[in-house]
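Visitor: here is the input, now give the coordinates:
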Amino acid sequence: MRLATVRADDGTEIPVAVTADHGTVPVSDLLDDPPTNTMELLEPATWQLLEQRLGRRSGSGGAREDGAEFTAPYRHPRKVWGIGLNYVDHASDLSEIVPEEPASFMKGDHTIIGPGDPIPLPPQSDRVTAEAELGLVIGSYCRNVGEDAALDHVAGLTPVLDQTAEDILARNPRFLTRSKNFPGFLSFGPHIVPVSQVAGADGRLGDVEVATVIDGQVQRSNTVARMRYSPEFLVSFHSRVMPLYPGDIILTGTPGAVPLRAGMLAECRISGLPTLRNPVVNSA
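Guide: Predicted coordinates:
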C-alpha cells in the first residue's frame, strides 16, 4: 500500500490509499473518522489500520489510479531539511569539497507544489536549476536515534524536485536560504512508498538509482550508495539536532542539477517509485 492525495472534481484534495489490487481508494472509505490530510496517516498504527481495512475489501473499489489526478501528498510539513553536495560525484562537478558534516538547509512549505504543477522561474534569477532527489518522509517522532533504528522512523520514500536559484547562491554562499525558497521550488509526490517496497534484500537503499531528467532525457543519475551520507545517517544526524515529526521531509541530495528554461519538462525518476513530472514556466 502507498499513500497519496488526489484532486476531486470540486478542487478539494482527498487522502487516498493506492494498491495494485484496489486502485486508488479514498481513505474516507476505510476509516471511521478519516483525516482530511494525508500527513495525518503517516504514523505506523494508522498505516497498519489502513492496510488491515484494505485487506478486508473484495474486488476493486474507488477510482482507478489511471484516472486519478495526484497532487502533493500534503502541503504543510513542520519542516523540510535539504542536504547539499551529498553525492561525491556531484560535489566534484561543482569543484566543491564534500563537507565533513551534512550541508543542511531548510525550505518553507510555501515552496511546495505537486505532480504536474508548473515550476515558476522567478524574475530575480537568470539561472534556476532542478535537482532530482530521494525524499525521506518521517512517520513517527524521532529524537536522538542511532543509524540502526533510523529507517524505522521513516514512513516512506517519495520523488522530489528541488529547485535552486544558482546565480543568487553564486554571489554569496550565505544566500543559500533565499536561493532555495522561491514559490514552486519544491515538488514531491505522487506517492509515499514504504521503504520495504524499495529497499534491497539487506533492507538498505544503496542500489536505488536517482535521475534528473529533462524533456525525457536523463541528464544526471547515480545510486544512493554513492551518497557521502546515507539516508540512515541523515535521519540519525538531524534527529540529534532537533526532533523530527511525522510529515517532516529530508531531501537526501541530488546526483546533478540541470538549468531550466520555460517550456521544459523536469522529472525525477527513482527506481521503485513513480515518476514525478513538472512543466517549467516563467513567473506571471
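Visitor: all contacts plus neighbour counts: C-alpha atoms, from now on.
Guide: Will do.
Visitor: show me where the stretch 151-284 of the chain has helices.
Guide: 166-171, 176-179, 231-239 (DSSP state H, counting those that start in this stretch).
Visitor: neighbours of residue 173, just the number please.
Guide: Neighbour count of residue 173, defined by other Cα atoms under 10 Å: 10.
Visitor: repeat that for residue 235.
Guide: Number of residues near residue 235 (other Cα under 10 Å) recorded here: 28.
Visitor: just residue 11 next, same as before
Guide: By the criterion of other Cα under 10 Å, residue 11 has 8 neighbours.
Visitor: mind listing what it touches?
Guide: By Cα atoms under 8 Å, 6 or more residues apart in numbering, no residues touch residue 11.
Visitor: in CSV, list the helices of the stretch 151-284 of the chain along with distance to residue 120.
Guide: Converted to CSV, the helices of the stretch 151-284 of the chain look like this (distance: least, Cα to Cα, whole Å):
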stretch, distance to residue 120
helix 166-171, 15
helix 176-179, 14
helix 231-239, 29
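Visitor: quick one: closest of those helices to residue 141.
Guide: Closest to residue 141 of the helices of the stretch 151-284 of the chain, according to Cα to Cα: helix 231-239, at 9.3 Å.
Visitor: what's the closest one in contact with?
Guide: Contact with helix 231-239 is made by 102, 136, 142-148, 150-151, 205, 244, 250, 252, as judged by Cα under 8 Å, 6+ apart.
Visitor: here is a second sequence; please produce its structure as well for comparison:
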Amino acid sequence: MKFLRIGPAGHEVPCVLDASGVARNISSLVVDIGPATMPGLIAAVSGVDLSTLPEVATTGARIGSPVARPNNVWCIGLNYADHAEEAGMPIPEEPIIFSKSSLTVCGPNDPILKSKAMTKLDWEVELGIVIGTPALEIAPEAAMDHVFGYVTANDVSERAWQIERGGTWIKGKTYPNFCPTGPWLVTADEVPDPQNLALSLSVNGEVMQDGTTATMIFGVAHVVHYLSQFAQLEPGDLILTGTPPGVGMGLKPPRYLEAGDTVTLSVEGLGQQESVVEAV
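Guide: Sure, this is the predicted structure:
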C-alpha cells in the first residue's frame, strides 16, 4: 500500500492510493496517519473496497508528510563508504547516531527554508524507515518485523552550524523544514529488498547524487536493531539511513544551496520530491 496525506499544513486528509493510483480519502477509517494510528493502520484499510471511498484530487494539491509529526526522527551518519570518503572521515565501526527535531518534518514539495545566518546549506537524499510497532533491545533477526514501511527523505543540513560551531551535529540538522518527507509511505511488503534501491538528487536539473542502498555500510535491519539497543523506537518514528556521495560539501570546490534553487530527489519506488529554497 501507498499512504499519503493531502491538504494544507495542519489540515491534511489521510489517503491511500488505489490500484489505479487514485488517492482515496480514508478519514472514515482512521483519524490520521501518525504515531497513534500506525499500529492498526493496515488492518483498518484491509478488506475495504477502496473504490467506495471519496476520491481526493492530487493535481495542484499540496502533499503533506505521509506521517503526521513522528515522535522521533533518528538519523544515521556516514552510512555509505563513498560518502565517508568524500567527507574525509573514517568509515564508522558502529553506526553514528544523531537526531532531528520532529518540527523539521514537512511535505515533500514544501520549501527548504534558508535563514540569513546560513552560509553552507546542503542536501542529502536518503531512504527513510518508518517504524510500525515498539522496539526495544530487539534481536537482529526480529528487526524487520518492526518496520512499517519506507519513505523518500531529504536530510537538509547547514554545514557551518553542523561542523564549525562545536558540539553535536544536531545544530546543523534541525531547522524547520529540514526534513522533506514523502510523497508516499510505502508499506514494507512493496519493498522486498530495501538494500537494492536507487537514489538520486539534482539541483536545478544537474545530477548531484546517483547512488544505491546496496552500498550502505549498515543495512536497514542492522540499523533498526542497533538503535533499539539505546532507545525505544515508537510507531511512526522516522529513521534516516544516510546518504550516498555527491553532497555539496564534498564537491571540489564545495557548492551550497541558494534561495531560488530547485532540489529534486527520489528513491526508487518511493516517489519524487521537488523543493525550492526559500529565503526567510
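Visitor: got a TM-score for the two of them?
Guide: In this superposition the chains share a TM-score of 0.90, using TM-score structural alignment, normalised by the length of structure 2; 272 aligned residues with a Cα RMSD of 2.1 Å.
Visitor: most packed of the helices of the stretch 151-284 of structure 1?
Guide: Sort the helices of the stretch 151-284 of structure 1 by mean neighbour count, taking mean count of other Cα atoms under 10 Å, and helix 231-239 sits at the top with a mean of 22.
Visitor: what's it aligned against in structure 2?
Guide: Here helix 231-239 of structure 1 aligns to structure 2 at residues 220-228, judged by TM-score structural alignment.
Visitor: repeat for stretch 160-168 of structure 1
Guide: Mapped onto structure 2 using TM-score structural alignment, stretch 160-168 of structure 1 covers residues 153-161.
Visitor: residues contacting the matching stretch, please?
Guide: By Cα under 8 Å, 6+ apart, stretch 153-161 of structure 2 touches 108, 112, 118-128, 169, 171-174, 178-182, 240, 249, 265.
Visitor: out of those residues, which are buried?
Guide: 108, 112, 118, 120-128, 169, 171-174, 178-182, 240, 249, 265 (16 or more other Cα atoms under 10 Å).
Visitor: which ones are touching the nearest residue to residue 162 of structure 2 once chain neighbours are set aside?
Guide: Distances taken as Cα to Cα, 6 or more residues apart in numbering place residue 172 nearest to residue 162 of structure 2, at 4.0 Å, with adjacent residues excluded. Residue 172 of structure 2 makes contact with 157-163, according to Cα under 8 Å, 6+ apart.
Visitor: which one in structure 1 is aligned with residue 172 of structure 2?
Guide: Under the alignment (TM-score structural alignment), residue 172 of structure 2 pairs with residue 179 of structure 1.
Visitor: I'd like the distance between its match and residue 162 of structure 1.
Guide: Going from residue 179 of structure 1 to residue 162 of structure 1 by Cα to Cα, to the nearest Å gives 11 Å.
Visitor: residue 70 of structure 2 belongs to a helix?
Guide: No. Per DSSP: H, G, I helix; E, B strand; the rest coil, residue 70 of structure 2 lies outside any helix segment and is coil.
Visitor: give the aligned equivalent of it in structure 1.
Guide: Taking TM-score structural alignment, the alignment pairs residue 70 of structure 2 with residue 77 from structure 1.
Visitor: name the SS class of residue 20 of structure 2, please.
Guide: Taking three-state DSSP, the label given to residue 20 of structure 2 is coil.
Visitor: same check on residue 132 of structure 1?
Guide: Secondary structure for residue 132 of structure 1, judged by three-state DSSP, is strand.
Visitor: could you pull out the helices for the stretch 1-150 of structure 2?
Guide: Ranges of helices within the stretch 1-150 of structure 2 are 41-45, 81-86, based on DSSP H, counting those that start in this stretch.
Visitor: which one of those helices lies closest to residue 7 of structure 2?
Guide: For those, proximity to residue 7 of structure 2 was assessed by Cα to Cα; helix 41-45 is nearest, at 19.7 Å.
Visitor: residues making contact with the closest one?
Guide: 26, 29-30, 33.
Visitor: please apply the same query to stretch 257-268 of structure 1.
Guide: The contact list for stretch 257-268 of structure 1 (Cα under 8 Å, 6+ apart) reads 121, 127-133, 159-161, 210-216, 219-220, 275-282.
Visitor: if we use 6 Å, what do you get?
Guide: 128-132, 211-215, 275-282 (Cα atoms under 6 Å, 6 or more residues apart in numbering).
Visitor: from those, keep the buried residues only.
Guide: The neighbour-count test (16+ other Cα under 10 Å) marks 128-132, 211-214, 275-281 as buried among the contacts of stretch 257-268 of structure 1.
Visitor: mind checking how far the aligned partner of residue 129 of structure 2 in structure 1 is from residue 31 of structure 1?
Guide: Matched by TM-score structural alignment, residue 129 of structure 2 corresponds to residue 136 in structure 1. Residue 136 of structure 1 sits 25 Å away from residue 31 of structure 1, going by Cα to Cα.
Visitor: so between these two, which is more surrounded?
Guide: Set residue 136 of structure 1 next to residue 31 and count neighbours by other Cα under 10 Å: residue 136 wins out with 30 against 13.
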